[in-house]
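Visitor: give the three-dimensional model of this entry:
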Amino acid sequence: MIPHDATTISTDSERELLRHYGLTGIQPLGVGTEAHVYALETDRVLKIYADRGQLEVFDTLRDFHDRLDTSAVPWTVPRIHDIARHGDLIAVVEDRVAGTTMDSHATGADDEPLEQLYLQTVQQMSKLMVNPPLGRRLLLPAPGSTGTRGNDWNEFITNTVSEKLRIVAPLLRRDIDDIDTRADCLLGRFSDRYDGPDAVVHGDLYPGNILMTDRATVTGIIDFGTFTMIGDPLYDLATACGFWRMYEPDHATVRNRLLDHASADLPAEQRRRLMDYLLIAALTTCDLYPEQARPIHDTGHYQWALGILTDNQYWYPTT
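Guide: As a prediction, this is how the structure comes out:
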């Protein structure tokens, strides 16, 4: 996995790397949890990562991007052109997709046209093909993980959540007394064999990973990586409902509104599965994205996850 730790990129090393690429005195296009991104020429970007001895991870990402077939979707994905180690940093050069992030186009708390376009774009992910097939469930499996394609999707999800619960259950018990019972019930709903489609699941398809040139035109999907899988496309749809305005005060109202829209034409079993995937996303990410000098229980992301995990309508839906 690519570590979520761009904060360890040293200023001096970054300046030296930028000079190597002829980039001096410029501001980054973006500073994320994993990388600093700079414009390189007119059609490419330079991404700078802290080197954690995982150069092969970026080779895996390049291979994956080369396999992606976007012929059935109205947007594109960036291709990786070069990967190089520079001291304690890794430089990745990839296509620059036109546009700015979808969240920068939002007009406020109730932006129905953009919300609908967001859900539509996420649903189009099911048409994104990998040729030839990836050969495993998880794009970037950690050593010893269960991320092989040979596993049934439901089995893969069960194993992934079970492994994560060993870490986060003690953390969650402070706020949810019966989290162990609830988790067992949730995993029990994945005991059958999976018989749905195998699609590319981005896994982190929040509005910041969707690029647009205007409020009606999506140009690309970016930042496949740590959370990317091959499996049920409903996972991206469910998490997208949770990602829109996820840290805003009205996030619960917004989340439920998007879930209503996303499930309107789905059979009851798939509506139930949307709720399951939302719970799984909250369980498996609740301890991520630490904030300096704040206990994990007080971080914005933990509170987002807790809001989902304490909402009984997701555990026990009426329909």
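
Visitor: rest of the way, CA atoms for contacts and neighbours
Guide: Fine.

Visitor: remind me, longest helix of the protein?
Guide: Counting by DSSP state H, the longest helix found in the chain is helix 153-172.

Visitor: got the buried residues for it?
Guide: Using 16 or more other Cα atoms under 10 Å as the test for burial, helix 153-172 gives 153-162, 165, 169, 172.

Visitor: for stretch 109-129, same thing?
Guide: Those would be 114-115, 117-119, 121-123, 125-126, 128-129, for stretch 109-129 by 16+ other Cα under 10 Å.

Visitor: and for stretch 68-87, what's in contact with it?
Guide: With Cα atoms under 8 Å, 6 or more residues apart in numbering as the test, stretch 68-87 has contacts from 13, 17, 51, 55, 58-59, 61-62, 65-66, 90-97, 124-125, 127-131, 218-222.

Visitor: before we move on, what about stretch 204-218?
Guide: Contacts of stretch 204-218 (Cα under 8 Å, 6+ apart): 74-75, 97-103, 105, 114, 117-118, 121-122, 219-224, 227-228, 236, 239-240, 243-244.

Visitor: likewise for stretch 101-120?
Guide: Under the contact criterion Cα under 8 Å, 6+ apart, stretch 101-120 has outside partners 207-212, 214-216, 237, 240-241, 245, 250, 254, 258, 262.

Visitor: show me what contacts the closest residue to residue 202 other than its chain neighbours?
Guide: Using Cα to Cα, 6 or more residues apart in numbering and skipping the chain neighbours, the partner closest in space to residue 202 is residue 228 (4.5 Å). Residue 228 makes contacts with 138-140, 200-204, as judged by Cα under 8 Å, 6+ apart.

Visitor: please give me the structure for this one as well, since I'd like to look at both together:
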Amino acid sequence: MVDFRQGHTAAWAQYFARRGFPVAEPIAAGVEGAVYRLEAGTVAKVWSGRPPADFALTREVYADIAHHRPPFATPEILKTEEVDGVLVSYERELPGTPLAPDSGVRDPGRAIPPGQADALLAVLRGLAAVPGTDAMRRLTVQGDDRPLWQDRARFPDALADLVERAVGRHRDLLAAHVPDLAVTVERTVRALRALPDTPVTVVHGDLVPPNVHVDATGLPVAVLDFGFFTTAGDPAFEAAVTAAVWDMYGPYAEEHVATLTGRFAAELRHPPQTLALYQTAYALATYDLFSTDGTDGHFRWCAALVDRSA
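Guide: Sure thing, here's the model as predicted:
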């Protein structure tokens, strides 16, 4: 098994202590790296899977987002350094507390708290007001080998290309879990290319509950961890993915996806069939990003989602 998630290590805590931060508190870890709180107002992120040369583009995207003043805080890079080929960024700590735990850590229960759905809608509306920029189009999503928009002028076409590349990475693995995979992929790609043009806005691409911070009243005050699938794209794609990833592993996950997809379609006026299409495309594009042997929960979730769409 190849696992792309980065964990916390004593070596990094010791490194930050030598840098003048004696208490480096581990606070989060995921596919992009591990985050440590160094002191009040400052965190450090130890990146994985991202060459330091690409990070100037990430900083440009962060600045583009902040320029349009969304109604919540977004990441701000204070400085960066390279340590033995590993990128470390020092960032402003963002306010609030996570909207909810990850569903892989705690079962969210059957009922979706109304305040959580409201918070997600507020974030979706806020991000949809941030125009897509050239810098966002030049980003490469996790696991791919080229900028998502390379040689393409439309998001649906760029996403269709990504689906074809991603399925090709471990086609046999996915086909073992998804009957008639070739038919599903062909149908998905054809449907993506048939989508009409839409406004292009920033897409976070990973609005799982821990990446949305709220205040004591439940109001969103910060959105964290741009980068996993950040790009410029159709705001309907953001809504579709957000509905799908709110609960990926709980016993009522399928019911929750349907409920949130229906609400987002109604309140944001996205066609339900487009949201369903984008959810299938997301699963086909990300199924192998946490491991390459199909043993992780994300792979099983993606395979089940694609199988249901078939």
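
Visitor: quick revisit: just the buried ones out of the contacts of residue 228 of the first structure, please.
Guide: For the contacts of residue 228 of the first structure, a burial check counting by 16+ other Cα under 10 Å picks out 138-140, 200-204.

Visitor: quick one, which of the contacts of stretch 68-87 of the first structure are buried?
Guide: In those, burial by neighbour count holds for 17, 51, 58, 61-62, 65-66, 90-97, 125, 128-130, 218-222, counting by 16+ other Cα under 10 Å.

Visitor: how about the most centrally placed residue in the first structure, secondary structure?
Guide: Taking Cα atoms, centre = their mean, the centroid of the first structure lies closest to residue 204, which sits 1.1 Å from it. Here residue 204 of the first structure is recorded as coil under DSSP: H, G, I helix; E, B strand; the rest coil.

Visitor: state the distance from the aligned partner of it in the second structure to residue 37 of the second structure.
Guide: Structural alignment (TM-score structural alignment) places residue 204 of the first structure against residue 206 in the second structure. Per Cα to Cα, to the nearest Å, residue 206 of the second structure is found 22 Å from residue 37 of the second structure.

Visitor: so which of the contacts of stretch 68-87 of the first structure are in helices?
Guide: Those of the contacts of stretch 68-87 of the first structure lying in helices (DSSP H): 13, 17, 55, 58-59, 61-62, 65-66, 124.

Visitor: residue 34 of the first structure: which of the contacts of residue 228 of the first structure is nearest?
Guide: Distance ranking of the contacts of residue 228 of the first structure against residue 34 of the first structure, using Cα to Cα, places residue 204 first at 13.0 Å.

Visitor: can you pull out the helices in the stretch 151-300 of the first structure?
Guide: For the stretch 151-300 of the first structure, applying DSSP state H, counting those that start in this stretch gives helices covering 153-172, 179-188, 234-243, 251-263, 268-285, 300-309.

Visitor: next, the buried residues of the fifth one.
Guide: Using 16+ other Cα under 10 Å as the burial criterion, the residues of helix 268-285 of the first structure that qualify are 271-284.

Visitor: contacts for that helix, please.
Guide: For helix 268-285 of the first structure, the external contacting residues (Cα under 8 Å, 6+ apart) are 161, 164-165, 168, 186, 234-235, 237-239, 242, 259, 263, 304-306, 308-309, 314-315, 317, 319.

Visitor: buried subset of those residues as a ChimeraX selection?
Guide: Per 16+ other Cα under 10 Å, the buried members of the contacts of helix 268-285 of the first structure correspond to this ChimeraX selection:
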select :161,165,186,234,235,237,238,239,242,259,263,304,305,306,308,309,314,315
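
Visitor: residues contacting the aligned partner of residue 293 of the second structure in the first structure?
Guide: Structural correspondence for residue 293 of the second structure with respect to the first structure (TM-score structural alignment): residue 296. By Cα under 8 Å, 6+ apart, the contact list for residue 296 of the first structure reads 287, 290, 302.
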